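*Asks:* return a 3D structure for these sequence lines:
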Amino acid sequence: MIFYSLTFALFFAALIMLTHLVKDCKKQHIVFLLANIVFYGYWDVRFLLLLAAVILICYYGANLYETNQNRVFITIPVVTCLGVLGICKYLNFFIDSFCEAFNISGIHTLQIILPLGISFYLFQAMSYLFDVKKGTISAEKDFIKLATYISFFPQITSGPIVKAHDFLPQLDRVHRIKKSNVYEGIQLFVLGLTKKVVFADRIGVAVNAVYSAPLAYNNISIFWAIIGYSLQIYCDFSGYSDMAIGIAKVLDFDLGKNFDLPYLARNPSDFWRRWHISLSSWFRDYVYIPLGGGRAGKEKTYRNLFVTMLLSGIWHGANWTFIVWGVLHGVGSAVHKIFRDIKGKADKRTNPAVSFICIVGNCIFVALLWVVFRATDMGQAMEVLSGLFRMTGITYINVYVVIYFVIIAVVHILGAIKNNGHAFEVKLDLDTFKGQFILFTWIFLIIAFMYVGDSAFIYAQF
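*Replies:* Just a heads-up that it's a prediction; the model follows:
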């Protein structure tokens, strides 16, 4: 059930009506949970069985831990979540890698269907377990309430990953369909839709053409393909996040911010404070800090940064490309930390020219690593990267890539100038004719320029 499909529009309209009619908090939990089941089960009913099992073991594990204060009751659900993720997502990869390393033949991989959004809802489930273990929240006694959190439909397939201590308290109140929330949610949804179907999907056509046969294209084509994918993945993923956040806002939920002009980052660490903020903060709170963070001495801090980014790469998928991508981001973060330790803390009044050089340098670093992320294997990644030095071949410059590059660059520049380097919000007053006219014109332009082909969200595969 895609967000911008007629089926979802009917589903969401019915949910808004039910949310408005049901005034009791606990009854609303039932409504939301049923909506989650319908939305997720629409993709494949079989996926619901695994989701239900995860919720059950987290519910009983956390409550038993709170009663007995025995770590085993938290450890078992966490290990189960990691085990499920490992089997569904990585088992075949390990089998193939083992056979290739030792030149073993005759061992067949298993026919495992990867459940949609498994990485996202398992991380939400573990967030709940870790928060209970740390005492940040109490174990949830209401099973339906916990199930509503772990399976919340707007973000179950591609995030944002919302921590338990941020979401569960929102279920302690009656949710009302407020005009202010509806207006804000609609604008967020339309913004996300624009990023996805107008920007990302059209850029994706050009990127796919070059990546399908990188050896046939010259360095100019490769350069624009690399730029194109950097724009595509940003618009695709931040577009989904905007839509999910907007849908939740209409229902009176706050999922937080997931992107903050990431291509204005001055270094790798800053990039991860701006890109996929929910996942970055998850790894910070539940991996980096428990490992010792920056308090365990310089060498261990570098190790902690590297390990955190390596695990982030592994989280993205069972492929050596993701592992290498995570390793290189880990190296980049550690090198930046070493440089800062040698130089000392940066002066907040840094020369604008220096800031510009840092931003451009970090963009180049990130864009080159997106090549590894996008490639089907390391061989293809090397073909694309080596193409930057190839003078012969087809010259292919897609006009949409160039136009959208300029638009996104202008948005980032305006953010740097007008809002101290952060994303700014332009909210229309939909109570006025002017605001309504702009919104409907905006929607008309989406329809006019949208890509009509079938193009799934990139992060749905994770």
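
*Asks:* C-alpha from now on. contacts and neighbour counts both.
*Replies:* Fine.

*Asks:* what's around Ala13, how many residues?
*Replies:* If you count neighbours by other Cα atoms under 10 Å, Ala13 ends up with 11.

*Asks:* assumed it was part of a helix.
*Replies:* Yes. The secondary structure assignment for Ala13 places it in a helix, going by DSSP: H, G, I helix; E, B strand; the rest coil.

*Asks:* from Thr19, how far out is it?
*Replies:* Distance check for Ala13 against Thr19: by Cα to Cα, to the nearest Å, it reads 10 Å.

*Asks:* number of residues surrounding the spatially closest residue to Tyr263 that is not a sequence neighbour?
*Replies:* Taking Cα to Cα, 6 or more residues apart in numbering, and ignoring the residues beside it in sequence, Tyr263 has Cys363 as its nearest neighbour in space, at 6.1 Å. Residues contacting Cys363 under the criterion other Cα under 10 Å number 22.

*Asks:* here's the other one to compare against:
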Amino acid sequence: MLFNTIDFAIFMPIVFLLYWFVFKKKIKTQNLFLLAVSYFFYACWDWHFLGLIFLSSVVDYLVGHSLAKTEQRIKRKMLLLLSLIVNLGILGFFKYYHFFIESFQEVFTLFGRNLESSTLNILLPVGISFYTFQTLSYTIDVYRKKIEPTHDVVSFFAFVSFFPQLVAGPIERASNLLPQFERKRFFDYAKSVDGLRLIILGLFKKMVIADNCALAVNEIFTYYPDYSGSTLFFGAFFFAFQIYGDFSGYSDIAIGSARLLGFDLMQNFNSPYLSRNLGEFWRRWHISLSTWFRDYVYIPLGGNKGSKGKWIRNIFIVFLVSGLWHGANWTFIIWGFIHALFFLPLILSNKNSKFKDIAENSKRLPSIKTVFQISFTFLIVTLAWVFFRSENVTQAFLYFEGMFSVSFFSFPTVSRGLVLFLIIYMIFEWLQRDKKHLLEIDFIRSKPLRIAIYYMIVFAIFYFAGDTQPFIYFQF
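*Replies:* Purely as a prediction, here's the structure:
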């Protein structure tokens, strides 16, 4: 069930009404209802894979329960290892089986030997990378004694399968989301209104920005040998906004839907294309994943402690694993390597944590220096997106070869209206950079004017929506 369909437009109001008016008396009843509708939501894609969510939930609930009963170091490590093997084993089989088999065959081919091996017709379960990391955060935090294990099986199963963020995040921590299932929730009108605003914003990002950009991106990347270098550059430019509108749009709808039900999910995007270096970009882009890798991979490896050599090693490991998390393709690994490579100067100069405040917080217009920093960071990110979007490494290099040809200086054959629209959108993001989201416009004191703006955005969604495209991150 897609967020941008009539099905969800019918599903969500029904869930909302039943949740608040029929099942509101008892927390357990509400949670049981949420568990049922979450499993139904996922089953709309393929009910066969419900067993995987159920298995992960059972294993991690029992592991957490067992960890609470023992203080023996070896036994606790074995329990954690069981959780890691089951969850990462399932993820690895479904997501990386073909990748490793094909890579193994290619190695033998390089030495002049053809190795035949059987392959399986394996479908990737939607959202498996997201809910696997979410349930693992619970087990790891219980092992570290950062949280107490829950004894409420319904709450835990609902936490793992919570439908707004089940398929593409945000990847919630048990320490934040699980306690919200265990305490009574009360209807909050202001929170629900803000949730509706986020849903509208998310639909606008997805249907107007991402889906319109997708039309140009699909055309340019498919027929890239036929286009000039300048047009290929704008193909990468459009993809940068496609993936941002697509993924942040999903996150906005997920967070907004959760708020309608009385839950607060973590912010997943914070105007990442206004970042002044890559360090700031990764504090603003897919925040739930970048902080997950920080807490469960980077810091356990040693983080920034020890020599700079180890620090650099840890950075490269995290970015390469992050690339592999996105998909079983060398293009994603190279994408991660590029980000690590450009992150390296920030580490050596101790500037990776330089920008933690809002850019030009007290000013309306950015300084020339800030414009240059934002533009340079956006350029690096955009060029790296070429690998992310390409079908294979060969296509990516051929795309770059065409882009940086003499024709780069020719006039691009792209929609000037779309380019202008994206620039205007980024101006609004700049003006709203100190707000939680773009539609937080309470500074407009006239309520009728605010409502008129919301209706204008809804009208734009219906009138300017591009052809319906699947959410990009569903494949991860």
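
*Asks:* hang on, the earlier thing: the residue nearest to Tyr263 of structure 1 sits in which helix or strand?
*Replies:* Assignment of secondary structure by DSSP states H and E places Cys363 of structure 1 within helix 352-374.

*Asks:* C-terminal to that helix, what's the next element?
*Replies:* Past helix 352-374 of structure 1, further along toward the C-terminus, the next helix or strand under DSSP H and E is helix 378-386.

*Asks:* which position in structure 1 aligns with Ser105 of structure 2?
*Replies:* Small correction: residue 105 of structure 2 is Gln, not Ser. Mapped onto structure 1 by TM-score structural alignment, Gln105 of structure 2 lines up with Cys99.

*Asks:* gap between the nearest residue to its match once chain neighbours are set aside and Leu64 of structure 1?
*Replies:* The shortest distance from Cys99 of structure 1 to any residue other than its chain neighbours is 6.6 Å, reached at Ser105 (Cα to Cα, 6+ apart). From Ser105 of structure 1 over to Leu64 of structure 1 the distance is 46 Å, taken as Cα to Cα.

*Asks:* that older thread, neighbouring contacts of the helix holding Cys363 of structure 1?
*Replies:* Residues from elsewhere that reach helix 352-374 of structure 1 (Cα atoms under 8 Å, 6 or more residues apart in numbering): 226-227, 229-230, 263-268, 321-322, 324-325, 328-329, 378, 381, 384-385.

*Asks:* and stretch 453-462 of structure 1, by the same measure?
*Replies:* Counting by Cα under 8 Å, 6+ apart, residues outside stretch 453-462 of structure 1 touching it are 116-120, 157-158, 201, 233, 236-237, 240, 315-317.

*Asks:* kindly check the end-to-end length of that stretch for me.
*Replies:* For stretch 453-462 of structure 1, the first and last residues are 22 Å from each other (Cα to Cα).

*Asks:* quick one on the thing from earlier: neighbour count: Ser105 and Leu64 of structure 1, which is higher?
*Replies:* Between Ser105 of structure 1 and Leu64, Leu64 has the larger neighbour count (other Cα under 10 Å), namely 17 against 9.

*Asks:* what sits against the equivalent of that one over in structure 2?
*Replies:* Using TM-score structural alignment to pair residues, one finds that Leu64 of structure 1 aligns to Ser66 in structure 2. Ser66 of structure 2 sits next to Leu79 when contact means Cα under 8 Å, 6+ apart.
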